[in-house]
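Peer 1: Curious how this folds, go ahead:
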Amino acid sequence: MIHTDQLGRRIEFPRPPKRIVSLVPSQTELLVSLGVSDDIVGVTKFCVHPKTIRSQKAIVGGTKKVNYEKIKKLNPDIILCNKEENTKEIVEYLEKEYPVHVSDIFSISEALEMIKQYGDIFDKKVEATTLISKIRLEKDSFDNFVSGVPQKRVAYFIWKDPWMVTGKNTFVDHLLKVNGFVNVFGDKDRYPEVSKEELSTIQDLDLIMLSSEPYPFSEKHIDELKNTTTAKIILVDGEYFSWYGSRLAEAFSYFRTLHEV
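Peer 2: Coordinates of the predicted model:
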């Protein structure tokens, strides 16, 4: 069996992999949704969905730093990585010993392609096709909904000290566009730093979103920014904006609520 990951790398297996190490939280959740939970042997400390996964599987580290010896003891048939969430060094080290699939996702279409690839690799084509169809139906319905909603200029914060926002060439920025939002930092690359002074100079800013991850923003941070801008400031669930697996099936219902604030 020969497969290709999202970097165009060829991966070969004699049979569908049965011992899986996942180094990406959203992809761990996807595996469970596809029905291969029993085949997962290792996850990261950030793999929090489903809630029981970390108590049932070996924890091999985080997404940027892993314990290679723990992985070796698990004797995996495949390791699942992501170009942005995991480091190049991790991938290069692990692929010397194991088949490593790397996802590379900046859009919904690329997320659906990854789901399809997982369906092929893990012999879950029916489950993958069903999930892909559900996500497409949800998105089509949401596209119709959002087409009649007034456009808002937004800023999406992901970090504090320093304050950092989402710029272009990110999955979050793509989903902001799907929502019909105009990212006021959409001309900047990736995750630029921004000062309160710079934020105060932005004209016609309608909405500031403080994400629940990777930085755990809370009500106190809303208070901290109130004197900086006249824009409305809200807390948002970052998983719906950055988890690109099966969580997309629920994301569009959540996005509808953001247009009611």
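Peer 1: only C-alpha atoms for contact and neighbour calcs from this point on.
Peer 2: OK.
Peer 1: Work out for me the element the nearest residue to residue 74 once chain neighbours are set aside sits within.
Peer 2: Once flanking residues are discounted, residue 74 sits nearest to residue 41: 6.7 Å by CA to CA, 6 or more residues apart in numbering. According to DSSP states H and E, residue 41 maps onto strand 40-43.
Peer 1: what does that strand rub up against?
Peer 2: The contact list for strand 40-43 (CA atoms under 8 Å, 6 or more residues apart in numbering) reads 18-25, 28, 54, 57-61, 71, 74, 76.
Peer 1: Only whichever of the residues you listed are buried, select them in PyMOL.
Peer 2: Paste this into PyMOL to select the buried members of the contacts of strand 40-43, with burial taken from 16 or more other CA atoms under 10 Å:
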select buried, resi 19+20+21+22+23+24+25+28+54+57+58+59+60+61+71+74+76
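Peer 1: which residues of the stretch 101-250 of the chain fall in helices?
Peer 2: Remark: helices assigned in the stretch 101-250 of the chain by DSSP state H, counting those that start in this stretch are 108-121, 125-146, 171-178, 196-200, 219-225, 238-242, 248-258.
Peer 1: closest one to residue 99 among those helices?
Peer 2: Nearest of the helices of the stretch 101-250 of the chain to residue 99, taken as CA to CA: helix 108-121 at 11.6 Å.
Peer 1: just checking, what packs against the closest one?
Peer 2: helix 125-146 (3 or more CA pairs under 8 Å, 6 or more residues apart in numbering; DSSP states H and E).
Peer 1: May I see the buried residues of the helix it packs on?
Peer 2: Using 16+ other CA under 10 Å as the test for burial, helix 125-146 gives 125, 127-128, 131-132, 134-136, 138-139, 142, 146.
Peer 1: ok so, going back, tell me the helix or strand right after the strand holding residue 41.
Peer 2: Note on strand 40-43: by DSSP H and E, the next helix or strand toward the C-terminus is helix 53-56.
Peer 1: I'd like the next helix or strand past that following helix.
Peer 2: Scanning forward in sequence from helix 53-56 by DSSP H and E, the next helix or strand is strand 58-59.
Peer 1: Return the distance of that next one from the chain's centre.
Peer 2: Strand 58-59 has its C-alpha centroid displaced from the chain centroid by 21 Å (CA atoms, centre = their mean, to the nearest Å).
Peer 1: Another for comparison:
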Amino acid sequence: MYKRYKHLSLIIALMIIALSLIGCTNKKTDNGDGLDNSAPNESSLSIEDDFGNKVSFDKAPERIISLAPSNTEILFALGLGDKVVGVTSYDDYPEEVLEVEKIGDFSAINLEKIIELEPDLVIIYGEGNEEENARLKEAGIPVVGFEPESIDEIIDTINKIAKITGKTAEADSLTNSMMEKRDEIVNKVKGSPKVRVFYEIWHDPLMAAGPGSFMDQLIELAGGENIAKDAQDEYPQFDLEQLVERDPEVYLTSADMPEKTPEAMMARPGFENISAIKSGQVYVLDPNIVSRPGPRIIEALEIVAEKIHPEIFK
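Peer 2: Model (predicted):
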């Protein structure tokens, strides 16, 4: 679901509503706090994004456009909802965002409308489209992109967005709460037997959440063992023979299409001998929670943990 997801371009169109993500590129390593320490006279409202773009403000932005639901959720969680003047048509949380001006979706944004809204800042997911970014910058609109791939990186993104919007105190409260809840969940499952888990990214061809994906991290933190953890990339194809051989005890996926139900999945040819199918431990999760790298990622962790270890979360 991230920068290394570009090889899934043939299925992105089908998954976009559920996954709420866009194509990506290689990510720049940050120094941990998001600051450009090489510039001693920088404004305190300064960061470097995940792709080397540096922005600095004399005062906190008053008009912000978000081009990804995850970033929108971060802005609202920081108390910046009244500053958000434009979002994509996929943005649906929190409820207040439904009243915000829509400026397109991931496949096509309305640049003219964005410029017309006169934002002080545009926040994108990933590196974005080079031509669109150039047009926005020509119009004098700063653009920053973030592509977190783990809980720690999501927290770092929250802190960076907070730093340029003057919301560092709110970010401290939010991220501390997230980390406390994460630790609480991890401690609950500590010492429990590892449960074999498969997370289905796509069904035709069958694709898994492999090593380096944040779902891989969630499974491990939740006391599971990702049966695709030794794959060659983050989102590998997984053939049926391999799936049956590794025999997951819990089968997870997200609702990327209406017809994907536990019953339909359990009726798939060849699946009948899988332990998760036999026991009925097949779960279709809310994609808006488990697929968005924002503040609700801890809620996603708890959901995954409940499915893997229901005996602990009764």
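Peer 1: For the two chains, what TM-score is obtained?
Peer 2: With the length set by TM-score structural alignment, normalised by the length of structure 1, the two chains reach a TM-score of 0.87; 257 aligned residues with a CA RMSD of 2.3 Å.
Peer 1: Columns distance to residue 189 of structure 1 on top of the helices of the stretch 101-250 of structure 1, output as CSV?
Peer 2: What follows is these, written out as CSV (distance: least, CA to CA, whole Å):
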stretch, distance to residue 189 of structure 1
helix 108-121, 19
helix 125-146, 26
helix 171-178, 10
helix 196-200, 16
helix 219-225, 23
helix 238-242, 17
helix 248-258, 24
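Peer 1: Quick one: closest of the ones you listed to residue 47 of structure 1.
Peer 2: Closest approach to residue 47 of structure 1 among the helices of the stretch 101-250 of structure 1 is made by helix 238-242 (11.8 Å; CA to CA).
Peer 1: ok, back up a step: please pull up the equivalent of the residue nearest to residue 74 of structure 1 in structure 2.
Peer 2: Aligned by TM-score structural alignment, residue 41 of structure 1 pairs with residue 85 of structure 2.
Peer 1: Residue 9 of structure 2: how many residues sit nearby?
Peer 2: By other CA atoms under 10 Å, 12 other residues sit near residue 9 of structure 2.
Peer 1: Validate this expectation: it resides in a helix.
Peer 2: Yes - per DSSP: H, G, I helix; E, B strand; the rest coil, residue 9 of structure 2 lies within a helix segment.
Peer 1: Roughly how far does it sit from residue 213 of structure 2?
Peer 2: Separation of residue 9 of structure 2 from residue 213 of structure 2 (CA to CA, to the nearest Å) stands at 17 Å.
Peer 1: what about the strand holding residue 41 of structure 1, how far off from structure 2?
Peer 2: Here strand 40-43 of structure 1, set against structure 2 after superposition, deviates by a mean of 0.6 Å using mean CA distance after the TM-score superposition for structure 1.
Peer 1: Now do the same contact list for the residue in structure 1 that residue 62 of structure 2 lines up against.
Peer 2: Aligned against structure 1 by TM-score structural alignment, residue 62 of structure 2 finds its counterpart in residue 18. The neighbourhood of residue 18 of structure 1, defined by CA under 8 Å, 6+ apart, consists of 39-40, 77.
Peer 1: Please report how far the closest residue to residue 296 of structure 2 other than its chain neighbours lies from residue 91 of structure 2.
Peer 2: Closest residue to residue 296 of structure 2 apart from its sequence neighbours, by CA to CA, 6+ apart: residue 289 at 6.1 Å. Separation of residue 289 of structure 2 from residue 91 of structure 2 (CA to CA): 12 Å.
Peer 1: out of the two, which sits in the busier spot?
Peer 2: A count of neighbours by other CA under 10 Å puts residue 91 above the other of residue 289 of structure 2 and residue 91, at 25 against 22.
Peer 1: State the distance from that one to residue 68 of structure 2.
Peer 2: Distance, residue 91 of structure 2 to residue 68 of structure 2, by CA to CA: 7 Å.
Peer 1: cool, residue 161 of structure 2 as well?
Peer 2: Applying CA to CA, the value for residue 161 of structure 2 to residue 68 of structure 2 is 14 Å.
Peer 1: Same question for residue 304 of structure 2.
Peer 2: Counting by CA to CA - residue 304 of structure 2 and residue 68 of structure 2 are separated by 23 Å.
Peer 1: one step back: so how far is the strand holding residue 41 of structure 1 from its chain's centroid?
Peer 2: 19 Å.
Peer 1: And that strand, what's buried?
Peer 2: Using 16+ other CA under 10 Å as the test for burial, strand 40-43 of structure 1 gives 40-43.
Peer 1: How about stretch 192-203 of structure 1?
Peer 2: For stretch 192-203 of structure 1, the neighbour count (16+ other CA under 10 Å) marks residue 193 as buried.
Peer 1: what sits against the residue found closest to residue 226 of structure 2 once you drop the neighbours it is linked to in the chain?
Peer 2: Leaving aside its chain neighbours, residue 226 of structure 2 sits nearest to residue 197 (5.0 Å; criterion: CA to CA, 6+ apart). By CA under 8 Å, 6+ apart, the contact list for residue 197 of structure 2 reads 219, 224-227, 248-252, 308.
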